[in-house]
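S.K.: Predicted coordinates and the sequence they were generated for:
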Amino acid sequence: MTTLADAAKADLHRYLQEARDALLWKLEGLSEYDVRRPLTPTGTNLLGLVKHAAGVELGYLGDTFGRPSGEPLPWLAEGAEVNADMWAGADETRGEIVALYRRAWAHADATVEALPLDTTGTVPWWPADRARLTLHHAVVRVVADTSRHAGHADILREHLDGATGERPGATSLPSADPAWWAAYRARLERAAREAAEREGDTEPRDGRPGGGGPDDGAGSGRRTAP
């Protein structure tokens, strides 16, 4: 008989896995340059998002519950360069980072499978007075973080080559030709400028593909406090 706790775990895992798969899918078919190059003023890039997500899972769903993975993560070690988990060096291969992320999935899933959702753990990088949380809280946090970065990846990939969708075969967008989309975008631009003029903003900021990065001010989610 399926218990409420079992159902809750299944729901959490489903949404986490969908976000994981979407994030990795956004790398498919791109060159080494395109998966790595910074696409916002704050350097947001596709492979860096995957590298970051691996650290998030191994931290929140591993170390926090006394289940270290043993994976060497020098970019998260004490004294590491700021934001080192958000980009891939030239000596780090795509295959290595993707494989690390998949191992992180397996380790995180094993933690969730082994422990009740009300199990409490301690987040090593949070302030001591707020470092305790339940496994349920930790999984929800990882689902939220992964989904957020999968959304970043959606935007980055569309900027790179126009590819859209949350998974293969599902664009989640209306079926329309390029002319329709061009007209649609122009309509939105007109509406934005009309609203700006109405409010007295006579110099609306011009849109630019690299402007206003999706991670502006957010830094590394792996190191944030509650």
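M.R.: Perfect, I can see it now. Since the model is a prediction, treat every value here as computed from it, not as a measurement.

S.K.: make it CA atoms for all contacts and neighbour counts henceforth
M.R.: Noted.

S.K.: Would you map the helices across this structure?
M.R.: For the chain, helices defined by DSSP state H occupy the ranges 4-25, 32-36, 46-60, 94-114, 135-161, 178-198.

S.K.: So for Pro127, which of those helices sits nearest?
M.R.: helix 46-60 (14.5 Å; C-alpha to C-alpha).

S.K.: Contacts for that closest one next, please.
M.R.: 23-24, 26-27, 35-37, 68-69, 73, 76, 85-88, 94, 97-98, 100-102, 104-105, 107-108, 123, 138-139, 142, 145-146, 149, 153, 156, 220-222 (C-alpha atoms under 8 Å, 6 or more residues apart in numbering).

S.K.: Against that first model, consider the following:
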Amino acid sequence: MTDLKAELLANLRGHRAVMLGKLDGLSEYDRRRPLTPTGTNLLGLVKHLAGVEYGYFGESFGRPPLERPSWFRDDPYTEIGMWATLDEPSDYITGVYRQACAHADATIADLELDSQGHVAHWAEGRQETTLGVLVVGMVGETAQHAGHADIVRELIDGRVDADPPVTAGSTFWHDWRSRVQQVADRFRPPGPDSAPTGSQSSTSAR
């Protein structure tokens, strides 16, 4: 019989490793610089996940961290949780993340999936939950942000996780992108900045 807790934890650990791996080989600047209009940046994603790990698997079960991260506030909505400030170097942020993950792993090991937890900042009526719900949520949260990190890293230096490893500037990806663009162009609406091809049905675009 499959050990559900072990499967969830293995999945979570895999996504955590991907997240940290996106920082490898980058300068402090590249780890911090925002690459989307909403400011998404690699170090900020790691910082955010550290806070969520400590929140879900620490405070929710009366197991706060031994050393509170520098950005924690009594009200989590007042924290600077998506980017690193001048006095928060990369080594500090990644160190906190690793500590938060170890803390979370200990909570997951010590408790059952149906153990009762309490998330204080959730909406009234939803604050009572279980370890299992929070582990599933953390797997999803980490996977989502690891996907964000994939895109941000590609924008920085073209690194793409593939087998065999390639960069976004390679001939393979250049040709791939060209094919995707050619199909997209068949649906480009007419306008002053587009070719007058008009929109096409999905059948005629095959």
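M.R.: Sure thing, it's come through. All figures in this text were calculated on a predicted structure; none of them were measured in a lab.

S.K.: Among the contacts of helix 46-60 of the first structure, name the buried ones.
M.R.: 23-24, 26-27, 35-37, 76, 85-88, 94, 97-98, 100-101, 104-105, 107-108, 123, 138-139, 142, 145-146, 149, 153, 156, 220-222 (16 or more other C-alpha atoms under 10 Å).

S.K.: Centroid-nearest residue for the second structure?
M.R.: His145 (1.4 Å; C-alpha atoms, centre = their mean).

S.K.: Skipping adjacent residues, who's closest to that residue in space?
M.R.: Excluding its sequence neighbours, the residue lying closest to His145 of the second structure (C-alpha to C-alpha, 6 or more residues apart in numbering) is Leu45, at 6.6 Å.

S.K.: The one you found and Leu86 of the second structure, how far apart?
M.R.: According to C-alpha to C-alpha, to the nearest Å, Leu45 of the second structure stands 16 Å off from Leu86 of the second structure.

S.K.: More neighbours: the two, which one.
M.R.: Leu45 (23 against 6; other C-alpha atoms under 10 Å).

S.K.: returning to what we had before: any figure for the gap between the residue nearest to the centre of the second structure and Arg159 of the second structure?
M.R.: Applying C-alpha to C-alpha to His145 of the second structure and Arg159 of the second structure gives a distance of 17 Å.

S.K.: And for Val18 of the second structure?
M.R.: For Val18 of the second structure, the distance to Arg159 of the second structure - C-alpha to C-alpha - is 13 Å.

S.K.: ok, now Lys5 of the second structure?
M.R.: In terms of C-alpha to C-alpha, Lys5 of the second structure sits 33 Å off from Arg159 of the second structure.

S.K.: Ok, Arg188 of the second structure next?
M.R.: Arg188 of the second structure is 29 Å from Arg159 of the second structure, by C-alpha to C-alpha.

S.K.: Which one's more surrounded, the two?
M.R.: Neighbour totals were compared for Arg188 of the second structure and Arg159, and Arg159 leads with 18 against 15 (other C-alpha under 10 Å).

S.K.: for the closest residue to the more buried one other than its chain neighbours, what are its contacts?
M.R.: In this structure, Arg159 of the second structure finds its nearest non-sequential neighbour in Thr167, 4.8 Å apart by C-alpha to C-alpha, 6+ apart. By C-alpha under 8 Å, 6+ apart, the contact list for Thr167 of the second structure reads 158-160, 173.

S.K.: Also Gly169 of the second structure?
M.R.: Gly169 of the second structure neighbours (C-alpha under 8 Å, 6+ apart): Gly158.

S.K.: For His103 of the second structure, see how far away it is.
M.R.: 40 Å.

S.K.: got the contact list for the alignment partner in the second structure of His13 of the first structure?
M.R.: If you follow His13 of the first structure across to the second structure using TM-score structural alignment, you land on Leu9. Neighbouring residues of Leu9 of the second structure by C-alpha under 8 Å, 6+ apart: 105, 135.

S.K.: Give the burial count for the counterpart of Gly51 of the second structure in the first structure, as a bare number.
M.R.: Matched to the first structure by TM-score structural alignment, Gly51 of the second structure sits across from Gly55. Other residues lying near Gly55 of the first structure total 23 when counted by other C-alpha under 10 Å.

S.K.: And the residue nearest to Arg159 of the second structure, how far from Glu88 of the second structure?
M.R.: 30 Å.

S.K.: got it, and Gly125 of the second structure?
M.R.: 36 Å.

S.K.: between those two, which one's more packed in?
M.R.: More crowded of Gly125 of the second structure and Glu88, by other C-alpha under 10 Å: Glu88, with 13 against 6.

S.K.: Just give me the match in the first structure for that one.
M.R.: So, by TM-score structural alignment, Glu88 of the second structure is matched to Glu92.

S.K.: swap in Ala100 of the second structure?
M.R.: Ala100 of the second structure maps onto Ala104 in the first structure, with residues paired by TM-score structural alignment.

S.K.: try His145 of the second structure
M.R.: Under TM-score structural alignment, His145 of the second structure pairs with His149 in the first structure.

S.K.: my guess is its match meets Leu23, correct?
M.R.: Yes - taking C-alpha atoms under 8 Å as the definition, His149 of the first structure is a contact partner of Leu23 at 7.4 Å.

S.K.: Now the common contact residues for these two.
M.R.: With C-alpha under 8 Å, 6+ apart, His149 of the first structure and Leu23 have no common neighbours.

S.K.: what's around His48 of the second structure, how many residues?
M.R.: Other residues close to His48 of the second structure by other C-alpha under 10 Å number 20.
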